[in-house]
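**Student:** just to be clear, the model below is a prediction. Sequence and coordinates:
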Amino acid sequence: MAISLTASAAEHVRRCLGDRTKQAVGIRLGVRSSGCSGLAYVVEYANSLQDGDLTFDSHGVTVVTDPKSLVHMEGMEVDYVREGLQEGLKFNNPNVKDSCGCGESFTT
C-alpha cells in the first residue's frame, strides 16, 4: 500500500467524517511548497475525486492523493497520537531526508 493509516488514525478519521454534514469520499493527503525545508503536508476532506486521483483503502478509510504528491509520500504511514494535552496526526514518512527545526516542513 502506498499510503496507510494505523488503526487509531483510521478511527479518528472515521469520527471526523461522521461529524460532517456534507458527505465526503475520504481523506485527501498531499504536499505543497512551504517553509524553510520546502514541503508541508496538506490534509483535507476528499469531497469528490478528481481526474488522476489515486485512492487507497486503509482500515476501511479511503485515502486520496494526487500522483505528484505520492512521489513524496510513497510508503508513508499516518498515525493518530496523543501526547500530554496534545493530539493529532503524525506522519511517518520514509522519504523525508531533512526537516526544519520547527517541524513544519520537510524535504525528500
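**Tutor:** Good, I have the coordinates.
**Student:** rest of the way, CA atoms for contacts and neighbours
**Tutor:** Will do.
**Student:** which non-adjacent residue is nearest the residue nearest the centre of the chain?
**Tutor:** Note on the chain: the residue nearest the mean C-alpha position is Leu29, at 3.9 Å, using C-alpha atoms, centre = their mean. Distance criterion C-alpha to C-alpha, 6 or more residues apart in numbering; nearest residue to Leu29, sequence neighbours excluded, is Val43 at 4.9 Å.
**Student:** one more structure, for comparison:
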Amino acid sequence: MLPNVTITPAAAKFINRIVRFSGLPAGAGLRLAVTPGGCSGYSSEFSPEAAPAAGEQLLEVGGVRLFLGAESRLMLNGITIDFIETATQSGLSFIDPNKEACACSSADTAPKVGVTKIEISSIGRGRPAPVMAH
C-alpha cells in the first residue's frame, strides 16, 4: 500500500532538481529511504535513480517520483515532506502533524533531525567542471 504523503512546492522543486541534474533518463526518480531515528523520529537517505529497485514501489505526488521501500512506505504515511533552507543548513524535512515538537534538552544545539544535508557541489549543473591549468 502506498502512503498518503504531502510534498510541499519547495520540496518538489528540490527533488526534481536533484533528479534532473543527475543526467538520468526520463522516468527517473528519487530513492528515498526513511528510517526511525533522531528526536523527531525520522532519518533519511536519498539518491537519484533510473528506476525502482526490487521491493520498492513508485509513489508519484505532484510531479515528483519517489522510489520507496516497505519501511519507508510505512514511516511516511501521513507525513508532509518539506525543504528547509537556513543560513547553516538545507535539506528535506519530515513533518508529522500527529506528533508534538521535540522537547529534548539538546534541541537548540543539535542539528535539525529529519533533515538530510547534501553538499551543493554533489549536484551536477549540467556542465562539465572547468579544467584548471597548473
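**Tutor:** Yep, that arrived. Computed from a predicted model, the values in this text were never measured in an experiment.
**Student:** quick one: buried residues of the helix or strand containing the residue nearest to Leu29 of the first structure?
**Tutor:** Assigned by DSSP states H and E, Val43 of the first structure belongs to strand 38-46. Using 16 or more other C-alpha atoms under 10 Å as the burial criterion, the residues of strand 38-46 of the first structure that qualify are Gly38, Leu39, Ala40, Tyr41, Tyr45, Ala46.
**Student:** reformat these as TSV; add distance to Thr62 of the first structure.
**Tutor:** As requested, those are exported to TSV (distance: C-alpha to C-alpha, whole Å):
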residue	distance to Thr62 of the first structure
Gly38	27
Leu39	23
Ala40	21
Tyr41	17
Tyr45	10
Ala46	9
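**Student:** what's the closest of these to Glu74 of the first structure?
**Tutor:** Tyr41 (13.2 Å; C-alpha to C-alpha).
**Student:** gap between the counterpart of the closest one in the second structure and Gly29 of the second structure?
**Tutor:** Using TM-score structural alignment, the equivalent of Tyr41 of the first structure in the second structure is Ser44. Per C-alpha to C-alpha, to the nearest Å, Ser44 of the second structure is found 16 Å from Gly29 of the second structure.
**Student:** ok, now Gly55 of the second structure?
**Tutor:** Gly55 of the second structure is 15 Å from Gly29 of the second structure, by C-alpha to C-alpha.
**Student:** mind checking which of those two has more residues around it?
**Tutor:** Using other C-alpha atoms under 10 Å as the criterion, Gly55 of the second structure and Gly29 rank with Gly29 on top: 27 against 9.
**Student:** now that one, nearest residue through space, not along the chain?
**Tutor:** What sits nearest to Gly29 of the second structure in space, not counting adjacent residues and going by C-alpha to C-alpha, 6+ apart, is Arg65, at 4.7 Å.
**Student:** burial of the one you found, as a residue count?
**Tutor:** For Arg65 of the second structure, using other C-alpha under 10 Å, the count is 23.
**Student:** chain center to the helix or strand hosting it: distance?
**Tutor:** Using DSSP H and E, Arg65 of the second structure maps to strand 64-68. Remark: strand 64-68 of the second structure is offset 10 Å from the chain centroid, using C-alpha atoms, centre = their mean, to the nearest Å.
**Student:** same question for stretch 54-74 of the first structure.
**Tutor:** Remark: stretch 54-74 of the first structure is offset 8 Å from the chain centroid, using C-alpha atoms, centre = their mean.
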